[in-house]
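J.: All I have is the shape, not the residue letters:
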């Protein structure tokens, strides 16, 4: 039953997270957006047009019309008059997706659940994902026909490392101990036979009041090395006794109905932070609330290689208060490379055979395909490598340093018991989890030590999509981490913050510097193909405004030229401009306002008060919305 619930949850989460994104991606593929942009860009470049002019022309002729088509397409109607005949012919393949719904099916709206007719597919897939499984299947079939990257319609557990297994009192008694699950006082007697209930992890926690504290009621998840203990309050335990009724999900932008709680973390001296179901944007706060944060805000711009790059609002040129966290620092603190070397050494020294070649053989078959013949081939190949890979990833034991170093050999003589061996991969998975938590705690301590205990974190709302040759980035994970460590977190809209010069306040920042490609494979590949191995440096920008020129140090010599900016530092300085403008004038500077902000400002000026405020649009990835300006 537990595994079945996990499978259903995985299917629903997969649809809710990806359906809208993949529908737009297929529309871009059918409309040939990428090819048309490349062709038009080459034509305009041949005419010696400026880069800004080229981007503006592409935005007007291709990006904006395509965005309008996709916006109409999300309502599930290919026959809408806003879609011209040429685009309708290209999008005809999507009719199979829309025909998979019943004739009387209406989509929910993300803001008003009762208004079905104005809803769209993306909002409804997040509210009722189970009703979109057939349409998602049809959509992925179209992607397979056009050789696009295939998502997994039916997520599978492909890891060879044994996963955590849920064990409750009934499973423990019937499957492990062979006891009757109807005996009185069963939980304490049964679990006392397999675990130490006197361990602090199993004891009451959270509060001294037994009714408010969390207790262990006989439910754990374990993989044989690590264990996760589930605790509940007595009220939660009594609520969960009845039959569980599965309901539709609430819209994501609907506020949580839980009451706000002010908590102080046990054993810490940090100030309590009120619980909020959603993280507010700074332009949603009142001027008085913003004035109350004066002198406390740390403005951080998230990125890839520089995970965080920002400044404190009290920073000055004479006394800079900057903060920078790089990806290399995280790798070093989490000991990621050390774990990779251990795993690679275990692969090479395995007595089961060449593990790497076995994995390469399995990788030739895809488990995401919807073709039954190809999936049968994947099953056959997986069965062929089952013995080697399952044994390697589940039974490989740790190699202790006690047997290698002389000091540990002497220490072994007075040990009460010999050192225990654990399954290597499960132990490293637990160690990686512990190191991540330690790193998060270190980052929180370091920020409080450098900027004060009452520091408020203001984060850019950029969310990093998955990208080739890059480590997956934490988006919401960083926000949750800061809130878990009792920081007050605010969001800042990053619209145009990396393209406007903080000094002259003009839209004049551009990239210009070319450097050798830092990826050796791509560098030598370009040389072999007779192409330029140098690429544009993304992190260095210059201000092209002639009134903003000054002395610049180049190759050790000061000369008159364009002012240079680090891209992330320019964004952080613009964050500070937005914050000060909201405090002093109650509005975002016009150059950083989106279209809906400008319309709302006009309505406010005309009527005196905003009688019809428009909510901000749902945040999407930068490559999925035509109205989203590049950072």
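T.: Received the coordinates, thanks. Please read these numbers as outputs of a predicted model, since none were measured by experiment.
J.: drop to CA atoms for contacts and neighbour counts, all remaining ones
T.: Fine.
J.: Tally up the residues packed near residue 387, please.
T.: 11 (other Cα atoms under 10 Å).
J.: Mind giving me the packing neighbours of the host helix or strand of it?
T.: Following DSSP states H and E, one finds residue 387 within helix 386-395. Under the contact criterion of 3 or more Cα pairs under 8 Å, 6 or more residues apart in numbering; DSSP states H and E, helix 386-395 touches helix 355-363, helix 424-451.
J.: Roughly how far does residue 457 sit from residue 600?
T.: 27 Å (Cα to Cα, to the nearest Å).
J.: meant to ask about residue 76, not that
T.: For residue 76, the distance to residue 600 (Cα to Cα) stands at 29 Å.
J.: The helix holding residue 387 vs helix 424-451, what angle?
T.: 50 degrees (axes from the mean of the first three to the mean of the last three Cα atoms, to 10 degrees).
J.: Wait, a strand at residue 75?
T.: No - according to DSSP: H, G, I helix; E, B strand; the rest coil, residue 75 belongs to no strand; its state is coil.
J.: State the number of residues packed around the nearest residue to residue 566 once chain neighbours are set aside.
T.: With sequence-adjacent residues excluded and distances taken as Cα to Cα, 6 or more residues apart in numbering, residue 566 is closest to residue 540, at 5.1 Å. By other Cα under 10 Å, the residues close to residue 540 number 18.
J.: circling back to that earlier point, what's the closest of the helices and strands packed on helix 386-395 to residue 477?
T.: With Cα to Cα, the closest approach to residue 477 among the helices and strands packed on helix 386-395 belongs to helix 424-451: 10.6 Å.
J.: How about the secondary structure of residue 183?
T.: Going by three-state DSSP: residue 183 is coil.
J.: for the helix or strand where residue 311 lies, packing partners?
T.: Residue 311 belongs to strand 306-312 when elements are defined using DSSP H and E. Here strand 306-312 touches strand 297-302, strand 322-326, helix 567-585, going by 3+ Cα pairs under 8 Å, 6+ apart.
J.: which residues make contact with the second one from outside it?
T.: Where contact means Cα atoms under 8 Å, 6 or more residues apart in numbering, the residues beyond strand 322-326 that reach it are 300, 305-312, 315.
J.: Structure two is appended below for comparative analysis:
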């Protein structure tokens, strides 16, 4: 809901908005089917990325695929979408999807779903997927990278050993020793590896060995790539799509030496996530395209399914924007 200057959201149950009894099952079925396709779209995208990026020599560039348009193609590939003549880039994407489709379908047994409002549903699903991929890198890449450096330096064990050796000395002396022997060298390694300084710090042999372990991650960037403000961590937040290769290489380092983490976002919840329902989706999927009376407005169309005179629709200085998000239990 929105007015001229403000956008707001009202969250309530389906009963509160007066959902007609005959549409409960249809809405629940729609949400379940969309969630099924979105979950497989996440898995299919992951299947493609892992297969292509695991090759030693490949021209595959994932940066070009972390877009809403690509994820829309992935979603539509799992549905009844008919193929038409497209732009060259879309044709390349479909060729890539076709290359891996048979293997993925054989391993998962995915069932193609049929939607009447496919383009509208795919649009919102693609936004969710692209956002999940970008947020996964921007929120976790820097954290995992720092964790990798600390693990390589074994900072926790070294600090514990240092504290035991200096147990008879003052806390101030222990802190100074930790800074000199542990945190200072760790900071120099991070500065040498993750900042583009014209005068990089000089490292000892141990630091050079750790830097060598991080080379596969640092080589994941194109030659001459400049980090924002010369900082890898800042650039990962501003331009997460450019760090997807490096994040994948980092995950390989963790997989080989430590506990593996989930570097590709997945839809794993047993309960369906919210899906967007617009007027077009409502009319095509729930109302089965049955036309209303002559001159019917969009609000009238919603009134055939919901009680637009119920409390969530009134009592506030907002106008209904003709879109809701629901998981077939609550609605907003």
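T.: Structure received. Computed from a predicted structure; not experimentally measured.
J.: Please state their TM-score.
T.: Once superposed, the chains reach a TM-score of 0.57 (TM-score structural alignment, normalised by the length of the second structure), with 208 aligned residues with a Cα RMSD of 2.4 Å.
J.: The stretch 101-250 of the second structure: helices as residue ranges?
T.: Ranges of helices in the stretch 101-250 of the second structure, per DSSP state H, counting those that start in this stretch, are 118-153, 155-165, 171-178, 184-194, 205-213, 215-218, 232-238, 244-257.
J.: In the first structure, point out the residues matching the fifth one.
T.: Against the first structure, the aligned range for helix 205-213 of the second structure is residues 85-93 (TM-score structural alignment).
J.: Going by neighbour count, which residues of the matching stretch are buried?
T.: 88, 91, 93 (16 or more other Cα atoms under 10 Å).
J.: try stretch 380-396 of the first structure
T.: Result for stretch 380-396 of the first structure [16+ other Cα under 10 Å]: buried residues 381-382, 388-389, 392-393, 395-396.
J.: In contact with the equivalent of residue 194 of the second structure over in the first structure, which residues?
T.: When the first structure is aligned by TM-score structural alignment, residue 194 of the second structure is paired with residue 74. Applying Cα under 8 Å, 6+ apart, we find residue 74 of the first structure in contact with 20, 120-122.
J.: are any of those residues buried, and which?
T.: Among the contacts of residue 74 of the first structure, those classed as buried by 16+ other Cα under 10 Å are 20, 120-122.
J.: Dump those to JSON lines, plus distance to residue 523 of the first structure.
T.: Shown next, in JSON lines, are these (distance: Cα to Cα, whole Å):
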{"residue": "20", "distance to residue 523 of the first structure": "36"}
{"residue": "120", "distance to residue 523 of the first structure": "45"}
{"residue": "121", "distance to residue 523 of the first structure": "43"}
{"residue": "122", "distance to residue 523 of the first structure": "40"}
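J.: Quick check: nearest residue in space to the counterpart of residue 63 of the first structure in the second structure, chain neighbours excluded?
T.: Correspondence of residue 63 of the first structure to the second structure, assessed by TM-score structural alignment: residue 183. Nearest residue to residue 183 of the second structure in three dimensions, chain neighbours excluded: residue 155, at 8.0 Å (Cα to Cα, 6+ apart).
J.: what does residue 188 of the second structure give?
T.: With Cα to Cα, 6+ apart as the criterion, residue 188 of the second structure has its nearest non-adjacent residue at 6.3 Å, and that residue is residue 201.
J.: Just list the residues touching that neighbour, thanks.
T.: Residue 201 of the second structure makes contact with 188, 191-192, according to Cα under 8 Å, 6+ apart.
J.: Please convert the residues you listed to JSON lines, extending it with neighbour count and distance to residue 319 of the second structure.
T.: Formatted as JSON lines, these follow (neighbours: other Cα atoms under 10 Å; distance: Cα to Cα, whole Å):
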{"residue": "188", "neighbour count": "16", "distance to residue 319 of the second structure": "56"}
{"residue": "191", "neighbour count": "16", "distance to residue 319 of the second structure": "52"}
{"residue": "192", "neighbour count": "19", "distance to residue 319 of the second structure": "54"}
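J.: Show me which of those is closest to residue 225 of the second structure.
T.: residue 192 (15.9 Å).
J.: Quick check: residue 491 of the first structure touching residue 476?
T.: No - applying Cα atoms under 8 Å as the test, residue 491 of the first structure and residue 476 come out as separate, 11.2 Å apart.
J.: Which of those two has more residues huddled nearby?
T.: residue 491 (20 against 12).
J.: Alignment lookup: the more buried one to the second structure.
T.: Checking TM-score structural alignment: residue 491 of the first structure goes with nothing.
J.: related to what we said a few turns ago, residue 13 of the second structure is nearest to which of the helices of the stretch 101-250 of the second structure?
T.: So among those, helix 118-153 is nearest, using Cα to Cα, at 21.9 Å.
J.: wait, isn't the residue nearest to residue 566 of the first structure in contact with residue 511?
T.: Yes - applying Cα under 8 Å, one finds residue 540 of the first structure in contact with residue 511, separated by 6.2 Å.
J.: Quick check: which of the helices and strands packed on helix 386-395 of the first structure is buried the most?
T.: helix 424-451 (a mean of 16; mean count of other Cα atoms under 10 Å).
J.: Output the residue interval of the second structure matched by whichever helix or strand comes after that one.
T.: Beyond helix 424-451 of the first structure in the direction of the C-terminus, DSSP H and E gives the next helix or strand as strand 456-460. The aligned range for strand 456-460 of the first structure in the second structure is empty, by TM-score structural alignment.
J.: neighbouring contacts of the helix or strand following strand 456-460 of the first structure?
T.: Helices and strands here follow DSSP H and E; after strand 456-460 of the first structure, the next one along the chain is helix 476-484. The contact list for helix 476-484 of the first structure, computed with Cα under 8 Å, 6+ apart, reads 440, 444, 457, 463, 488-489.
J.: Closest one to residue 564 of the first structure out of the residues you listed, please.
T.: residue 463 (26.0 Å).
J.: residue contacts, whichever residue in the second structure pairs up with residue 19 of the first structure?
T.: Matched by TM-score structural alignment, residue 19 of the first structure corresponds to residue 141 in the second structure. Applying Cα under 8 Å, 6+ apart, we find residue 141 of the second structure in contact with 236, 247.
J.: likewise residue 265 of the second structure?
T.: Counted by Cα under 8 Å, 6+ apart, residue 265 of the second structure has contacts 42, 132-133, 136.
J.: would CSV of those with distance to residue 237 of the second structure and neighbour count be doable?
T.: As requested, those are exported to CSV (distance: Cα to Cα, whole Å; neighbours: other Cα atoms under 10 Å):
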residue, distance to residue 237 of the second structure, neighbour count
42, 22, 21
132, 14, 16
133, 12, 20
136, 10, 18
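J.: sorry, back to before: between the buried ones among the contacts of residue 74 of the first structure, which sits nearest residue 100 of the first structure?
T.: residue 121 (12.5 Å).
J.: Check the alignment and tell me where that closest one lands in the second structure.
T.: Matched to the second structure by TM-score structural alignment, residue 121 of the first structure sits across from residue 232.
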